[in-house]
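J.: Give the three-dimensional model of this entry:
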Amino acid sequence: MIYRFLLLMLLCGCGAASGNLQSRHSSDVAARGIRRIAVLPPTAVAGQKAAIPFTAPVGVPRATEREAPEILARQLYLSLASLGQWQIVSESEVREVDTASLGGEAARMQRVGEMAYADAVLTGTVLRFRERVGEEWGAKSPASVAFTLELVDVCRGDVVWSARFDETQKSLSENLMGVFQIGERGLRWLSAEELSSEGVKQAIGQLHRLLVKNPN
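T.: Now for the predicted structure:
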């Protein structure tokens, strides 16, 4: 009986899709000496800004696509601050220097970076932020999140690292490799905010290893 129960839990539980984080970086990223990073407020792609509430179970905040950039910003600051050996420009300081909008996005990033004495500027874009429908133990429709991140060298103006996270959570019956995620997630369906948080932690952890721990 216990074996049937475990089998049922495996078939009904949830796991991570493989290859949900993809990234690229310049060959000399570790040699750039990037230690102080400013974060620009994330944006949403066209068509993602309408305030369209998604169904969420009791106890899970109702997320909208309009709120997604703010959620991503909070998660970025938390993940960046949790890791040492680099300095993160405070959100309030970025707001103080991010005042003018002339010259386009590239000029804006350079201006903010220079005024905040940052080595690089991190930007983010929300591509998709869809809340799950149903409970965490039995969702009718899973959460689905996609976003991109870019790190721009202030001095050179080029992108030294970029990442894309894209995941629609799957059950273990759909993705048997997800069994390795049980210890991290448990056998439950994540909210969109939880799924986004996992993606941010993966991406920022990778960036930290490249900038701080890469001996080359």
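
J.: contacts, neighbours, all on C-alpha from now
T.: Noted.

J.: What lies in contact with stretch 112-127?
T.: Contacts of stretch 112-127 from elsewhere in the structure, counted by Cα atoms under 8 Å, 6 or more residues apart in numbering, are 33-45, 48, 68-69, 72, 89, 93-94, 97-98, 109-110, 145-155.

J.: structure for this one too, so we can compare:
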Amino acid sequence: MRIHMAKIIVFAFGGLLVFVWLAGCSSQTQSTQGSLVDVTVKEIALMPFLAGQMASPDAPIATVSAPRKAETAIIENVNLPDGTALIMNRIVNTELKIRFAERLIPPQLVSEAYQPLLMAPELDTPRKRAIRLGSALKANLVMVGNIWWYRERGALTQMPDNPASVGFELTLINVETGARLWRGRFEGTQEALTSDLLGGVERLNMGLRWLSAKELARYGVKSVLGTLPLK
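T.: Prediction:
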């Protein structure tokens, strides 16, 4: 099996764009060599995931609600299952903990600081919320995540063999300046591989089996964070 419709797009700002094709999936990475050179991770926090697709960090959170039109025909069932945001929080926090160790603020502390900061979604934006959260936690960086589709294999009644499919984005915000330092996106749907069985599977290191949505999301998070040039 392979990721048939998988796209990883990573943006960093200020510098020369370099395009890299990741082995084993139809993925494209855009990154820079310089925009994050002077950034030091003192303390970093993951803001609880937002449900829906974010047009911009400055768009009202109330508008973060639906996938792009081009994706709707593929997804059909655009409603996220209950608990999806919590699943993504755990996956991303696990990967951030591996990389940043004690510099990652524990999820429990983030949750306690997050709830009092909530404003009306019509007035609030992801960037403003991330800055308030980072200031409250004394973190210099905040990762913002949003998930717009998360579909298990067999979830479509008219297509009982449909594969798992996941789409999400991560954005890194500088708390002091409010600048968006980096952005990474994953969109993936698994499909049976017939033409390049061994090559595709070995490169992706997924094994000869279908993945659950959670496993596909974990693969996507590892892939996207693998392009973040911070340690």
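
J.: Buried members of the contacts of stretch 112-127 of the first structure into ChimeraX, please.
T.: This is the ChimeraX syntax for the buried subset of the contacts of stretch 112-127 of the first structure, where burial follows 16 or more other Cα atoms under 10 Å:
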select :34,36,37,38,39,40,41,42,43,44,48,68,69,72,89,94,98,109,110,145,146,147,148,149,150,151,152,153,154
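
J.: mind listing which of the contacts of stretch 112-127 of the first structure are in strands?
T.: Among the contacts of stretch 112-127 of the first structure, the residues falling in strands (DSSP state E) are 36-39, 43-44, 145-153.

J.: Closest one to Glu194 of the first structure out of the residues you listed, please.
T.: Each of those was checked against Glu194 of the first structure using Cα to Cα; the closest is Val145, at 9.8 Å.

J.: What's the closest one aligned with over in the second structure?
T.: Residue mapping for Val145 of the first structure onto the second structure gives Val166, with TM-score structural alignment as the criterion.

J.: And the furthest pair within the ones in strands among the contacts of stretch 112-127 of the first structure?
T.: The largest distance within those, taken as Cα to Cα, falls between Arg36 and Val145 and amounts to 28.1 Å.

J.: secondary structure class for the residue mapped onto Gly104 of the first structure from the second structure?
T.: Aligned counterpart of Gly104 of the first structure in the second structure: Asp124 (TM-score structural alignment). Three-state assignment for Asp124 of the second structure (DSSP: H, G, I helix; E, B strand; the rest coil): coil.

J.: What is the burial count for Asp124 of the second structure?
T.: Neighbourhood size, Asp124 of the second structure [other Cα atoms under 10 Å]: 16.

J.: For it, give its distance to Asp161 of the second structure.
T.: 40 Å (Cα to Cα, to the nearest Å).

J.: in what helix or strand does Asn93 of the second structure lie?
T.: Secondary structure from DSSP states H and E places Asn93 of the second structure in helix 84-100.

J.: which residues of the second structure fall in helices?
T.: Per DSSP state H, the second structure carries helices over the ranges 69-75, 84-100, 107-114, 126-137, 197-204, 213-225.
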